[in-house]
Every structure is written in C-alpha cells, then in structure tokens.
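Colleague: Sequence unavailable; structure follows:
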C-alpha cells in the first residue's frame, strides 16, 4: 500500500531539505547539525554564511546552497516524487524505518522506488563477493529462498555475485527483497543488474538510496551504503568473501550497530572463504543451515518459522533447498542410511536436480 507522499512536510520545506541534501561535503551529521541549529531546512538555507561558519561547516557548503544546479536538482527531485511508486522517506516522519533510525548516522533522506512499507518488515541482509564461485552463488540462492519463505525480507546491495543471487532467489519464491544502492536511483550501478532492480520494483519489493537521484558511483559511497544495509536488518549473513571484501565492512558495521552477524564457512583452500573464517574467529555465528539463523532470530521474528518456500517433493531436495549439505549430513538429517542417500543423490544428479561441489550437495 503506498504511503503518504512526504507526509506533513510543506512543499517549501521539502524543497529546502532537498537542496541541503545536495550540498557538497554535507553528510548526515552535518545535515542534522543544521536542522538542530535552525529548526528547519528553510531557515538554514536563508541563514547568513557567518552562521554556517560558526557551526564549523565548510565554506563550500554555504557557498553552494544558492547555486542554480542545487536548486534545479531539488526541483527535479520534487517532480520525480510525483511518479508512480516513487517516494522520499525522512528521518522525522512516521514512515521512516524504525530500525534504521536507531543507528548513529542514519540518513536523513531516503529515496525509494517500489513499496516502502516493506522496510518495516523483518529484514535479513545477505552479502558476499562480487566474483563469487558457483557453489557460493548456489548457497546464497538456497538460503535466500528459505529465509524469504520464512517471511524475511532479503536486503542486499544489488551488486554482482552474491547480492544479485540473493535478490533473485527471493523473487523466485514470491518473497520480498530490498536493494540499497551506492548511487542515485537515476544513475543506476551496476548496469548489468538494472533489469533485476526493475523486476524487484514491479513485483512489490523496493530499491532505495540515500544519495541524490543523479549521484554517480564514487568509491566512498559504497561503505556508506553498507551501513544502511546492516542498519535496516536484524542481522547480516556473509555467504562468501575474501579478507579484503566490502562485505566485511558491512559485517563490522552490523556488529557496531548491535545486529547479529552470521558467516558460512568454506574450504580452507578457497580464498573466498577466508573472509567468512575471519568473521567467525572474530565472533560471528557459524552457520551451516537456515535453521541456525531462524533459531537465533526466533525472539525477533513474529512470523511462523519456515514453511517450505517452494513445493519440492523429494525429501533430500527439501533439505538441500534449505542449505547445501554433505552426503553424511544428509543421511543424518533425513534418517536414511548412507547407501540409500548416495543412490538417491546419484539419481538426482543425473536428472539435473542436484550437483556436488567440494563435498557438498546443492539443489539446482
């Protein structure tokens, strides 16, 4: 259901907020400094430059606030908000995500394409390598399907690799998913995932950004983006990541924000598992099945715990859709003898319904 556009903020104040939002070197904390000092964006915009300097704000901010491109950008954003399924959420309005509002540097403005009401539902972030292995992609998809089927909104960064696999798998089972961009919504990056973003919006999910609509992909934007991914979510699951991965930044931010951090282990010989192993050494919860996450979040989740997200009749495939498992683990989980499990897996592999990689079986 669409939320009231811009709620009770008068048009003049809305335009002033959008102008402040576009100023160079004015991040969330400086934005809020101005709002607290002057009481409104309209008064901040019209205040003398000396008052801005007294607040310790860069001269560049005060000089740019009346520039034509700043005003034109705000006017364009107001026109954008009149489009279908296009919204602006503001920190002082009732439709702003409550969990995100708790973080110390919450974005004062959020542009949202799609259904913003899903931001109040229980979210679980899934992140990982842009250059993920095939097993890593399969694992991300399996976990996303089960978590979405259990009622969680799957939140990620719409990057290539693990992010895209998680978003797509949630859509595949009729679940909801949120993509957080490191660019403006009108300057989408990466372009290869534009169709995925459009499908998310069309199917009742959402894509959002704290950046102005035309903001380009600067490297500094993505760590900022990551704090929103974790801030919206009850926890962050890292599926596959190197030690230098941005996913570890998201996990660190999640821990600082008091969120749960989960990591899926892998082979000691696989570079893409080393980041997850580092997280586990640092205190992240080691996750082998979706049930590990669902049990940990049982106190948070007000929805029934995991119904099977897709109609799968084969008992081994039901287990593999929840998470990849070794043949021995499948025997334990199913109660079947190992010879029977191996015979069934052989048949499933020949039918193209299961595959084995590095000793673990994956549903296809």
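Modeller: Cool, the structure landed. Note that the structure is predicted; figures quoted are calculated from it, not measured.
Colleague: contacts, neighbours, all on C-alpha from now
Modeller: OK.
Colleague: Would you confirm that residue 140 contacts residue 166?
Modeller: Yes. Taking contacts as CA atoms under 8 Å, residue 140 lies within contact range of residue 166: 5.6 Å.
Colleague: Please enumerate the shared neighbours of those two.
Modeller: residue 126 (CA atoms under 8 Å, 6 or more residues apart in numbering).
Colleague: Could you pull out the helices in the stretch 201-350 of the chain for me?
Modeller: With helices called from DSSP state H, counting those that start in this stretch, the stretch 201-350 of the chain shows them at 221-232, 246-256, 274-281, 290-296, 315-322, 327-334, 338-350.
Colleague: Serialize these to a markdown table and add fields for mean neighbour count and distance to residue 186.
Modeller: Listed next are those as a markdown table, based on neighbours: other CA atoms under 10 Å; distance: least, CA to CA, whole Å:
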| stretch | mean neighbour count | distance to residue 186 |
| --- | --- | --- |
| helix 221-232 | 24 | 15 |
| helix 246-256 | 22 | 23 |
| helix 274-281 | 21 | 32 |
| helix 290-296 | 16 | 35 |
| helix 315-322 | 21 | 36 |
| helix 327-334 | 17 | 46 |
| helix 338-350 | 15 | 43 |
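Colleague: hold the first one in mind and look at this next one:
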C-alpha cells in the first residue's frame, strides 16, 4: 500500500460519525477511499446525511500525525522487527472468513510471523514456501485448521492448567490457537500453543486478536508473551496505532476472533463472561462451540454449563475436539499423545485411592473445617499435609480459604 492510499483509508476511519457500516456504504457507492474524498457535497449527501457529508469534506486534525506514525511503523517491518502489514476491506489478502461476519472490520493491522495470502494464490505460495521451509509465515484468511480458546480473566488454577494443556495438545495436532491476549485463560491458551512448538519448528502457533493499537500491549503483564507471539504467531487489531485499552473495544474484537477460527472452545466462564459473546458469535456463524464442564458449585463453570445446555459440545480432552472437527492429527503428534496431554480433565487421572486427604477433597472447592471433618485429621496434621500437596502441585489454595485438587498432566 502506498502512503497516499494509506492516508485515505486512515482518514475514512477517523472521520467523525463514520463507522464500519457507513464506510462500507461509501465504498460501495464511490469505490476506494480516495474517490470518496473527491466527491462533491451533493454526491456525498446522496449516500449519507448532511452532517456526515460535511465531516467527510473536512480532514481530521489528527490525520497527519497518525499517517506519519503508521507509515513509520510499516517501514520498520523486517528490520530486526516482526513483520508488519495492513490489509483493508476489498484487498485480495483480506480474510475471506471475516466477510461473512455481521460487521467486518475496515482495516486490519498485523504484527508477527504471519500474513494473509489470497486463497487464489495459495497453491503457488505453498509450493514456494515449502521449498524455503517458511510455511509458518503465511496463512489464508480462513485459517483452515484453527480453534479459538477463550475463558475467564479470573480462572481457577485448574482452569489455567486446562487451557494450557488443551492448547498445547491442539497445537501438536497442527491447529493454530486463537485467543485475545487477556489475563487468565487467554494468556494460558497462547502459552500452551507456544509450548506445542518443537525446537526449530516453523508453524503459526497462535494468533492474538487484541483491543488496542499494535504499538501497545495490554495487559502490560503480557508484554513478554506478546513478543513471543510476534516471533511464532500473529497479533491482529482493527484499531489504529496509539489506541488505548478502552473497555468497549474488547467485546467488539470478539467478532473477529470468532470469525477467524473454525470453532470456539470455552474453558471456564461465568454467566456474564465476555467469552460467551465469542461463543454466541461462533454459533451464529454456523461453527462448533465446545465447553469443558466443571463443578456445579463453581461460578466459573456456570457459563460452560449454560453453553452445554444450549447445544455446545461437552469435551474432556483435545481428542474430543479433533474428532468432532474431523481433523486428522499431524504426523508429529499421535492420537495417544494428544489424549494423554489433556486426560487430566477426566476421571482417568485420579490420585491414589488410599490418600485420605485427596479422597476427602473430592472435586469441588472445600474449606478447611469441612475437609477436617471428612478426613478426621487434627488441624496441625491437616495443614501440614495440605502444604505438602500444594508444593507438589496436587492441591491449589483458592480465595476464601478454600482448597481444590489439581488434575495432573
């Protein structure tokens, strides 16, 4: 994209009152943004209101600075940095799967090892890239083998472990894991996908769809994770550089996350979790929704249980997902290894039956007094046992003085 053309697209996105829907109407009527801004007020008023027509004929004050910043950002691509790219609505490399969602983004900013390529040229590109062992650096807009993995920002320790284990297993099967870089389940999903990479392996492990400009990382705690994703995956945003983490942006970005993926796996979610938005959008697009069940007493399981009641597929292992999606396991990963990676969520990984404390814990969070009543140990002995089990990662201490057993991978 040339600098002048980029300026027209940025101007369209910055014009007050012009959102994606209005922008698409203007593009349909006049063609590329450059043509829109050469129209007379009379012509513009045939498509939009007089107020919007006047706004379109006035250059936004912040345009020049944003254009300089964005152009400089693009020119840094490949100079010791991750690849940078912008694709716009109507481009051959614009993700085809996003054209089918209710509100396709006007522009997409890409940062990382991947870049969209037109489906029409995929065969040629694949042949070339295979010869150079760089197939990881390109993918189609439909992300043929992909899964969105989402969940609570405040998960249980077991939820974090499940997200990481499932994502690693899905990655080993050759799937790209898509999530939102948020705290909790999202971050664990990205981590698990990156864990699935073998030394020297070149593959698009994970995609992060973010709610800020790509020159910012939110949350700051995920700065290192974002840099790792840029090396072995891709970060995507519809927001201009400099966009801060506004709360309204995060639910909105979920439509892109759902649109790119073949299906959505919800690990843990409360009834009002944003993850349920992604699940709903996925179902509305005719794609599969998967959910991992949890304790009936856990608020973080209620969203998953609601999804299952509504028709989401209950899964206990990554193999369940692969079989439902009819995805053939990649040669490097056997079905047995994938099943073993996540079988901790099922009953086959129970702890020793003669372990009094572990038996007394059961599978739901429990307080110290109730646990003591179940196992019959005095307070000092029970606390010592719990401390040992915590250090061995067999038990997790939860807020409110509760304890819960951890499944083992």
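Modeller: Everything's here; your move. Everything numeric here is computed off the predicted structure, so don't read it as measured data.
Colleague: Can you calculate the TM-score here?
Modeller: Here the superposed chains carry a TM-score of 0.82, computed using TM-score structural alignment, normalised by the length of structure 1; 335 aligned residues with a CA RMSD of 3.0 Å.
Colleague: Residue 89 of structure 2 pairs with which position in structure 1?
Modeller: Under the alignment (TM-score structural alignment), residue 89 of structure 2 pairs with residue 91 of structure 1.
Colleague: which residues touch that match?
Modeller: 101, 106-109.
Colleague: Mind doing that once more with 7 Å?
Modeller: Residue 91 of structure 1 is in contact with 101, 108-109, counting by CA atoms under 7 Å, 6 or more residues apart in numbering.
Colleague: mapped onto structure 2, which of the residues you listed hold?
Modeller: Retained contacts for the contacts of residue 91 of structure 1 in structure 2, judged by both residues aligned by TM-score structural alignment, their matches' CA atoms under 7 Å, are 108-109.
Colleague: Of the contacts of residue 91 of structure 1 - the most surrounded one?
Modeller: Highest neighbour count within those, by other CA atoms under 10 Å: residue 109, with 21 neighbours.
Colleague: which residue in structure 2 lines up with that residue?
Modeller: Aligned partner of residue 109 of structure 1 by TM-score structural alignment: residue 107.
Colleague: Confirm for me that that match is in contact with residue 91.
Modeller: No. If you go by CA atoms under 7 Å, residue 107 of structure 2 and residue 91 don't touch, sitting 9.9 Å apart.
Colleague: Could you pull up the residues touching the residue positioned nearest the centre of structure 2?
Modeller: The residue lying closest to the centre of structure 2 (CA atoms, centre = their mean) is residue 179, at 1.1 Å. Listed by CA under 7 Å, 6+ apart, the contact set of residue 179 of structure 2 reads 148-150, 186, 190, 207-209, 257.
Colleague: Check the gap between it and residue 94 of structure 2 for me.
Modeller: Distance, residue 179 of structure 2 to residue 94 of structure 2, by CA to CA, to the nearest Å: 19 Å.
Colleague: Alignment lookup: residue 285 of structure 2 to structure 1.
Modeller: Residue 285 of structure 2 maps onto residue 257 in structure 1, by TM-score structural alignment.
Colleague: What residue in structure 1 is paired with residue 13 of structure 2?
Modeller: Matched to structure 1 by TM-score structural alignment, residue 13 of structure 2 sits across from residue 21.
Colleague: do the same with residue 224 of structure 2
Modeller: Residue correspondence, TM-score structural alignment: residue 224 of structure 2 in this structure matches residue 195 in structure 1.
Colleague: my read is that match is in a strand, agree?
Modeller: No. Counting by DSSP: H, G, I helix; E, B strand; the rest coil, residue 195 of structure 1 is not part of a strand but helix.
Colleague: Count the residues that sit near it.
Modeller: 10.
Colleague: now do residue 209 of structure 1
Modeller: Close neighbours of residue 209 of structure 1, defined as other CA under 10 Å, add up to 23.
Colleague: and if you look at the one 3 residues further on?
Modeller: Counted with other CA under 10 Å, the burial measure for residue 212 of structure 1 works out to 23 neighbours.
Colleague: so what's it up against?
Modeller: Listed by CA under 7 Å, 6+ apart, the contact set of residue 212 of structure 1 reads 22, 184.
Colleague: From residue 221 of structure 1, how far out is it?
Modeller: Taking CA to CA, one finds residue 212 of structure 1 at 12 Å from residue 221 of structure 1.
Colleague: I'd like the helices of the stretch 201-350 of structure 1 laid out as JSON lines, including distance to residue 362 of structure 1.
Modeller: Formatted as JSON lines, those follow (distance: least, CA to CA, whole Å):
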{"stretch": "helix 221-232", "distance to residue 362 of structure 1": "27"}
{"stretch": "helix 246-256", "distance to residue 362 of structure 1": "23"}
{"stretch": "helix 274-281", "distance to residue 362 of structure 1": "19"}
{"stretch": "helix 290-296", "distance to residue 362 of structure 1": "14"}
{"stretch": "helix 315-322", "distance to residue 362 of structure 1": "6"}
{"stretch": "helix 327-334", "distance to residue 362 of structure 1": "11"}
{"stretch": "helix 338-350", "distance to residue 362 of structure 1": "10"}
